[in-house]
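**Student:** Give me a 3D structure for the following:
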Amino acid sequence: MKKNPEDGVEAVPSAAIGVGLLVGIVFVTNVLAMFAMVGFGLFSSQYLQLVYGLRPSCSPRPGSGSSRGWRPLPTSPSSSRVPR
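**Tutor:** Have a look, this model is predicted:
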């Protein structure tokens, strides 16, 4: 970086700066996407608990045949056999 004003722009340092900026942008984008997914998960679970009155142990199960599509998850190994 200090040599650029004296010797002119060289390819290797410029490429390293470009790659570093690109990797930084990808990293920040991935971190923001991760925060968005975690936030959506927390928001949706709070919504389901507060609006629909579901227990925290309930999870969505599309196509289960029940009226709202929800089925409680087993809470212990002995209750893992849920009749269908």
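**Student:** all contacts plus neighbour counts: C-alpha atoms, from now on.
**Tutor:** OK.
**Student:** measure residue 51 to residue 43 for me?
**Tutor:** Noted for residue 51: a distance of 12 Å to residue 43, by C-alpha to C-alpha, to the nearest Å.
**Student:** who has more neighbours, those two?
**Tutor:** Counted by other C-alpha atoms under 10 Å, residue 51 and residue 43 do not tie: residue 43 has more neighbours, with 12 against 8.
**Student:** Past the strand or helix carrying the more buried one, which element shows up next along the chain?
**Tutor:** Using DSSP states H and E, residue 43 falls within helix 11-51. Once helix 11-51 ends, the next helix or strand along the chain (criterion: DSSP H and E) is strand 58-60.
**Student:** what comes up buried for the helix or strand immediately after that following strand in the chain?
**Tutor:** Note on strand 58-60: by DSSP H and E, the next helix or strand toward the C-terminus is strand 70-72. Burial within strand 70-72, assessed by neighbour count using 16 or more other C-alpha atoms under 10 Å, is assigned to 70-71.
**Student:** one more to line up against the first:
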Amino acid sequence: MSGTAVISADRVEAVVLGMEVDRRTADREQAEAVERAAVELGRDDLAARARLVLADALARGGELAASAPLLHEVHRWAVLENDQ
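**Tutor:** Model prediction:
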């Protein structure tokens, strides 16, 4: 995903879903790029899902201290937005 490319919400959602289904394919850079694209599209739900993928990637990489705050942030957002 290039930083200058215009990307559709459907494409962002497909990438997030792919990262959720096969977590081994997700890495930190990809999750951060997808989150940025979702934010640019105004899709907070997709941005939150990308943050969860990022938290998972961080945890799998041994960065638990960096992962935990992201998990709490997304959980807090989901509760406030009633997003399941």
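**Student:** Please state their TM-score.
**Tutor:** Laid over one another, the chains give 0.27 as their TM-score (TM-score structural alignment, normalised by the length of structure 1), with 29 aligned residues with a C-alpha RMSD of 3.0 Å.
**Student:** how about the helices in structure 2?
**Tutor:** Using DSSP state H, the helices of structure 2 run over 9-21, 28-40, 44-60, 64-81.
**Student:** most neighbours per residue, which of those helices?
**Tutor:** Burial of the helices of structure 2 is given as mean neighbour count (mean count of other C-alpha atoms under 10 Å); helix 44-60 ranks first at a mean of 23.
**Student:** Just want the most central residue of structure 2.
**Tutor:** Nearest to the geometric centre of structure 2 sits residue 50, at 0.7 Å (C-alpha atoms, centre = their mean).
**Student:** what sits against that one?
**Tutor:** 16, 31-32, 34-35 (C-alpha atoms under 8 Å, 6 or more residues apart in numbering).
**Student:** nearest spatial neighbour of residue 55 of structure 2, skipping sequence neighbours?
**Tutor:** residue 67 (4.4 Å; C-alpha to C-alpha, 6 or more residues apart in numbering).
**Student:** Also residue 66 of structure 2?
**Tutor:** Going by C-alpha to C-alpha, 6+ apart, residue 66 of structure 2 has residue 58 as its nearest residue, at 6.8 Å.
**Student:** can you pull the contacts of that neighbour?
**Tutor:** Contacts of residue 58 of structure 2 were listed using C-alpha under 8 Å, 6+ apart, and they are 28, 64, 66-67.
**Student:** Any buried residues in stretch 33-41 of structure 1, and which?
**Tutor:** Going by 16+ other C-alpha under 10 Å, stretch 33-41 of structure 1 has no buried residues at all.
**Student:** what's the spacing between the residue nearest to residue 66 of structure 2 and residue 69 of structure 2?
**Tutor:** Counting by C-alpha to C-alpha - residue 58 of structure 2 and residue 69 of structure 2 are separated by 11 Å.
**Student:** Also residue 30 of structure 2?
**Tutor:** Counting by C-alpha to C-alpha - residue 30 of structure 2 and residue 69 of structure 2 are separated by 19 Å.
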